[in-house]
Structure formats: structure tokens, C-alpha cells
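S.K.: what follows is a protein structure lacking sequence information:
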């Protein structure tokens, strides 16, 4: 590893051996989406504006549940460092959130304390919850992961099929680049601040060290839907380094599709079910769907129950309400009906 400073701009170098290159991999990590999306909720800038429809729906839910002033609010500042232990090294190309939460709960106490001390250095102090976490990580990590699960259920799960589609599409695009042009081309196309010179990755505007000694082999590349245009990194030996980059298409995540004609799909599902499936561009309750479509609430409930049994929609409890969202299967069927 080498760190150079040019004209006041940090330039970090991460040298990759042949072994490292052989173990470069992509991973769709739920925790990267949790952390970057929670940070986004705390901002009011151009990055947040891109996700306006999502923010408008999610912010009131989180405030009602107290999640805007809990563990995550203390762990994730509006900008800068957040504790590395919240991003465990993914154990595969698409780890389940449960697996990542289990890895967080098993973080060694010294790792937790080291990260919290680093956070205190940047923020000036730790809140009461984080002081308790510093004193007894083993007892408090379970509380942290419980809140993360609640946050995911309320803020991301109803939209997960759409988010996951964007992330998977990005990974497929990158994999095709590697197959057609090689890893160097894929690196150079990943982010404006990332450059590959044949021996090392150069990260502009990063002054923190990226030590290869002591780190695991390879490099994990994680697309994010909520990180904005920034490149984020995690370098926490003995894990392999991680780079989180903005996924292609994230800026169009909340655009509504032009799907006014459901005639072909109605021939298969029935007019009411096809209309409801098309209307679920954003998750909604039975009451909201009844108001938007003009169908009665009992009729909406009956249609949703049938489509849920068929795997076309999913249900997510948020407080006292249940929100329905299209699944991957529902998205595919709707797209085919408009092909």
C-alpha cells in the first residue's frame, strides 16, 4: 500500500496481486443498503432529492417508530465515518440480511470498541447508547441488530424487489464488462475517482490508509442504491477490502412506469387484479389501493390475497398497517404483459 498527496488531494493506492485479482468479486449486500439509506434519510440535498418519493413515504414511518432517534441515529452520522463492524465481509454474492446481522453480533469486543473510539474521534463524543455499547459490546450488539431488522422491514423490505433488480442489473453489467474487456476496464468504468493502472487501484480524495498487509485476499465490490455519487470504502483487516459504488439506474429507482394498458394481463389475472398489480409501483395498504383504484376495500383484500398466494405480491407489516408490494415475479409478469 502507498499513500501519496498531490497538491492537497489525497491519492490512495491499493496494490492487487495476481491472487487478489483472482478473488475480486461483486456482492449485493443488504447492510450497505441499510447504512447508506439511513444516512440519506438524515440529509436534505441533491442525493436525497433523487429518492424523494421513497423519503416521503419512509420518514413518517421511522419517526412514528422512534427509529430516527435510536441506535442507528447514534451509529450513523449524516456524513463521514460509520463503524466498520456494521459492514461485515459478505460471505457470498448475495448474503441474506440475517447472515449479515449474525456476523455483526459476533464481532469481537475489541473491534467494536476500536470502531467506536474512531467514531468518537470524528464526532467529538458518543451518545448514551454508544457509551453503553462500548462498555459491553456482547450485550448490546443484539439490540443494535434488532433495530436494524426493524428498520429494514419498514424502510426497505416493501421496496426490496425494485432495489434488488437495480443492484442485480448493475452486477450483470459489470460481469459482462469483465468478460468482454477484462477487469481493468471494469475498474475504470466503476467510478470517476477510481483508476486502474495495471498494478494498483488509485482512489482519488482518500487519505486514510488502505493496508494490504493483514487484509484478506481479493476485493469486494458492492453496488449501492442509496449512496449517491460517492465511492465508499471499508478497510478492516483481516477482511478483504470493500468498495461500495453507485449502482447504474439508481437515479430512476422511483420512476413510475407507463403501464396504463393492462388489457392483455387482465385476460389472465382478471381486470381488478391486473389493475392492482399495475398500481403497486409504490407499496400501499388495502385502504390506499381502494382509494386509488375505486375498488371496494373487501375486493382489494380478496385480490391481494389471491396474488400473494400466487407469489405476485408480498405483505409487510409497518406499525398498524400492512403494505403490499410487487415481488420479482409480479414485476416480470407485468413487464411481459406490456411487452
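M.R.: Yes, it's here. All figures in this text were calculated on a predicted structure; none of them were measured in a lab. Numbering: from 1, shown residues only.

S.K.: could you use CA atoms for every contact and neighbour count after this?
M.R.: OK.

S.K.: where do the strands sit along the stretch 51-200 of the chain?
M.R.: 194-196, 200-204 (DSSP state E, counting those that start in this stretch).

S.K.: now render those strands as JSON lines, adding distance to residue 219.
M.R.: Below are the strands of the stretch 51-200 of the chain laid out as JSON lines (distance: least, CA to CA, whole Å):
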{"stretch": "strand 194-196", "distance to residue 219": "13"}
{"stretch": "strand 200-204", "distance to residue 219": "11"}
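
S.K.: can I get those in a markdown table including mean neighbour count?
M.R.: Formatted as a markdown table, these follow (neighbours: other CA atoms under 10 Å):
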| stretch | mean neighbour count |
| --- | --- |
| strand 194-196 | 20 |
| strand 200-204 | 19 |
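
S.K.: those: which one's closest to residue 165?
M.R.: The closest of the strands of the stretch 51-200 of the chain to residue 165 is strand 194-196. By CA to CA, the value is 24.6 Å.

S.K.: for this structure, which helix is longest?
M.R.: helix 160-181 (DSSP state H).

S.K.: packing partners of that one?
M.R.: helix 183-190, strand 219-224, helix 328-337 (3 or more CA pairs under 8 Å, 6 or more residues apart in numbering; DSSP states H and E).

S.K.: next, the one to line up against it:
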């Protein structure tokens, strides 16, 4: 059965492919735009929506153990939000969206099943003007392998059981993009890196260590400001487009174990804590051509600590924090560094690692 003239009206649309025919129900060409929901619950083979899904649709649910739902057309989110759900109690059928997401509104992802990647957004980018929230009650993860575009201002992991994996590149919004882990032990994993002209805010509000995990790829300007007790580790390279890394959480420490490539105009490491004991620790070393500025604006001893790998950017290192807490470099200073300057009236600079003198 092929429907190419579109769907309108007020009410819910139920798709029931009880046959063994792949794409036995196909909705193509004109958009599906009923004011209501779409549910796939056939007992047979896959159902296909190659037409777009309009902004009147508030929810799309995969509810079949055998009939997968494949959406290759774009989804335009509803102004009040659009929810994608995999409600399977059994089976292995996926809800796959490969046509991208646009529109002004929030996207909610609820994988309530035990199916790995039970909701998969692939190929075309997720780029709704709003936030993306994962809040499923199942144990199956949700996967966004498509890129996440500049219109998205926040990505939130809000499930205690269903992890959210973002393996496509995140292009940061000009006004900033916030990554949040709001609860539970399920991780928000970013493995596709981040690009774009804007600041990346990391809010691990959970008690889970590395509740937001960066697996591979470079990232851009970063602020850690979570309210939870879980520490954060950035284990990937921080690229030369980054101008600052800021620790701004009283409870969630930030460790950068990947190398920092200093920006040509300089990269500033800051601990801005007015209270608390959370450290900014850099153990992956520094490279790149530019100056490194260290601003421990807190009262935390060794509030900025550079350990393990050497600080070896081609340029200078300046300590200029306004706090009373000292800054510590225990990882050594390499031969590319031409000068080290203490320029704070309150924050001491301690170098306990070896200094390799520049040839010039």
C-alpha cells in the first residue's frame, strides 16, 4: 500500500503492516501532517515513511516487535515538542530517522525498549531550533550518528537507564551549546567531536563520574559548570580554535587528559570557583603556536594543575589569576616555551617539574 497524497486532519495515524512485504506500507511524496501521533504496530515487515513529517505531528512511536519503522523524509518538530519513542517490550525492531530534523521546538527521544540503538538518527543532521533530550525508560541506548547542527542549543541525557551516544559531529550554536547529564548512571557520550563558532558548556549534574564522556574527536571552547558530584574528563584533543577552558563548578572537577593545542591568539585556562574544591587538571600537555594563560581565580590550592605530560607550546606561559589559590605545573615545561611569567599579586605559580630551556 502506497500513500503519496499526504495525511492531514485531527487524529492519530496507526500503521499496521501485517504482511511479509518490506515497505508494505509506504507513505511518500506529500507530507504526513496530521494533528496527532503516528504509531507503527504491524506484525509483519518494515514500514516506510519517505515523505516528510510535518509540525502538526506531536509523536512518532515504534510499537512492533517485527515491523521496523524507517523514516527517510525530514521531520519538522512541533512547537511544543515532538517525541520519538521505541515502545517495544520485545523484539528487535528499530525506529530509524535518516531524513534529518528541522523546525522550531524540542526533540524528545524515548527508547523504552531493551533494543540497542532502538532509536537511531542517521545520515542527515538533527538541526531543530531547540534542545534534544534523551529520557527513555528502557535499557537500550539511543544513537545519533548524524551530525547535530547549529540550531540545537542543548543536548540532555535524562534517563537513568538509556544512554545517549552522539557519534556525529556537533556544530556548536553561536550563542553556546550545553551538554547536560541530568540524572542516573547512563552516559552522554560524544565521539564525533565538536566544531562551530560558539562555547561548549558541560553540565554534569549527576553523581556519575564522566557522566558526559568525550570519546574521540576535537572539541572547542569549554566551560564545566555541572552541579553534580561526578567529575568530568575530556580525553580527546582540544583544538587550536579553542580560546579558553573554564572550570566553573564547585562540585564537578574537570580533567583534560587529551592534549591542548594552544590557539594562535592564546588559550586561557581558568578556575572560576567562588567556593568548593573542584580542580581543573590538565594531564595531556600543551602544544601549538601561541601563548598559554593560567588564571586561578579561586582560593583553591593548585586549582589549576598541569601534570604528567609537558607544557610545550611554542610561546609563553603566564600566570595571572585573581584568586589566592596557587597554580601548579608538575608536568615539566618543554623547550618550545620561551618565557614563563608570574603576573598575579595573589596567585602563586609553582613549577615542580623540570624546565627544558629553549635553544634561543
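M.R.: Received, thanks. In this text the structure is predicted, and so the values were computed from the model without any measurement.

S.K.: and the TM-score between these chains?
M.R.: Taking TM-score structural alignment, normalised by the length of the first structure as the basis, the two superposed chains have a TM-score of 0.18; 110 aligned residues with a CA RMSD of 7.2 Å.

S.K.: rewinding a little: for residue 15 of the first structure, find the nearest of the strands of the stretch 51-200 of the first structure.
M.R.: Using CA to CA, these put strand 200-204 closest to residue 15 of the first structure, at 4.2 Å.

S.K.: residues in contact with the closest one: which ones?
M.R.: The contact list for strand 200-204 of the first structure (CA atoms under 8 Å, 6 or more residues apart in numbering) reads 9, 10, 11, 12, 13, 14, 15, 16, 193, 194, 195, 196.

S.K.: now for the residues you listed: which two are most distant?
M.R.: Going by CA to CA, the pair spanning these furthest: 9 and 16, at 22.4 Å.

S.K.: which one of the two is surrounded by more residues?
M.R.: residue 16 (21 against 12; other CA atoms under 10 Å).

S.K.: what strand or helix carries the nearest residue to residue 213 of the second structure once chain neighbours are set aside?
M.R.: Excluding its sequence neighbours, the residue lying closest to residue 213 of the second structure (CA to CA, 6 or more residues apart in numbering) is residue 189, at 4.7 Å. In this structure, residue 189 of the second structure sits in strand 188-190 according to DSSP states H and E.

S.K.: give the other helices and strands that that strand contacts.
M.R.: strand 164-166, strand 212-214.

S.K.: so what does the last one touch, helix or strand wise?
M.R.: I take that to be strand 212-214 of the second structure. Counting by 3+ CA pairs under 8 Å, 6+ apart, strand 212-214 of the second structure packs on strand 177-181, strand 188-190, strand 232-234.

S.K.: out of everything not next to it in sequence, what's closest to residue 273 of the first structure?
M.R.: residue 303 (5.7 Å).

S.K.: count of neighbours near the one you found?
M.R.: Residue 303 of the first structure has 19 nearby residues by other CA under 10 Å.

S.K.: and it, how close does it get to residue 276 of the first structure?
M.R.: Going from residue 303 of the first structure to residue 276 of the first structure by CA to CA, to the nearest Å gives 8 Å.

S.K.: just residue 99 of the first structure next, same as before
M.R.: 34 Å.

S.K.: out of the two, which sits in the busier spot?
M.R.: Between residue 99 of the first structure and residue 276, residue 276 has the larger neighbour count (other CA under 10 Å), namely 21 against 14.

S.K.: pretty sure the more buried one sits against residue 292.
M.R.: No - under the criterion of CA atoms under 8 Å, residue 276 of the first structure is not in contact with residue 292, lying 9.3 Å apart.

S.K.: and residue 33 of the first structure, what element?
M.R.: Using DSSP H and E, residue 33 of the first structure falls in helix 30-41.

S.K.: could you give me the buried positions within the longest helix of the first structure?
M.R.: 160-164, 166-168, 170-171, 174-175, 177 (16 or more other CA atoms under 10 Å).

S.K.: mind putting these in TSV, distance to residue 118 of the first structure included?
M.R.: Putting the buried residues of helix 160-181 of the first structure into TSV (distance: CA to CA, whole Å) gives the following:
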residue	distance to residue 118 of the first structure
160	32
161	35
162	35
163	31
164	32
166	33
167	30
168	33
170	32
171	32
174	33
175	35
177	37
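
S.K.: and the two most separated of those?
M.R.: It's 160 and 177 that sit farthest apart of these, by CA to CA, at 25.6 Å.

S.K.: re earlier: the strands of the stretch 51-200 of the first structure: which one's closest to residue 119 of the first structure?
M.R.: strand 200-204 (22.2 Å).

S.K.: what angle separates the closest one from helix 183-190?
M.R.: Angle, strand 200-204 of the first structure to helix 183-190, by axes from the mean of the first three to the mean of the last three CA atoms, to 10 degrees: 10 degrees.

S.K.: name the next helix or strand following the helix holding residue 33 of the first structure along the chain.
M.R.: In N-to-C order, the element after helix 30-41 of the first structure by DSSP H and E is helix 46-50.

S.K.: got the buried residues for that next one?
M.R.: 47, 48, 50.

S.K.: isn't the second one right up against residue 41?
M.R.: Spelled out, it's residue 48 of the first structure. Yes - applying CA under 8 Å, one finds residue 48 of the first structure in contact with residue 41, separated by 7.3 Å.

S.K.: what touches both of these two?
M.R.: In contact with both residue 48 of the first structure and residue 41: residue 55, using CA under 8 Å, 6+ apart.

S.K.: what helix or strand is residue 110 of the second structure located in?
M.R.: Per DSSP H and E: strand 107-111 holds residue 110 of the second structure.

S.K.: that strand - contacts with which helices or strands?
M.R.: Counting by 3+ CA pairs under 8 Å, 6+ apart, strand 107-111 of the second structure packs on strand 82-86, strand 119-121, strand 130-134.

S.K.: let's see that with 10 Å instead.
M.R.: Judged by 3 or more CA pairs under 10 Å, 6 or more residues apart in numbering; DSSP states H and E, strand 107-111 of the second structure is in contact with strand 57-62, strand 82-86, strand 119-121, strand 130-134, strand 142-144, strand 152-157.
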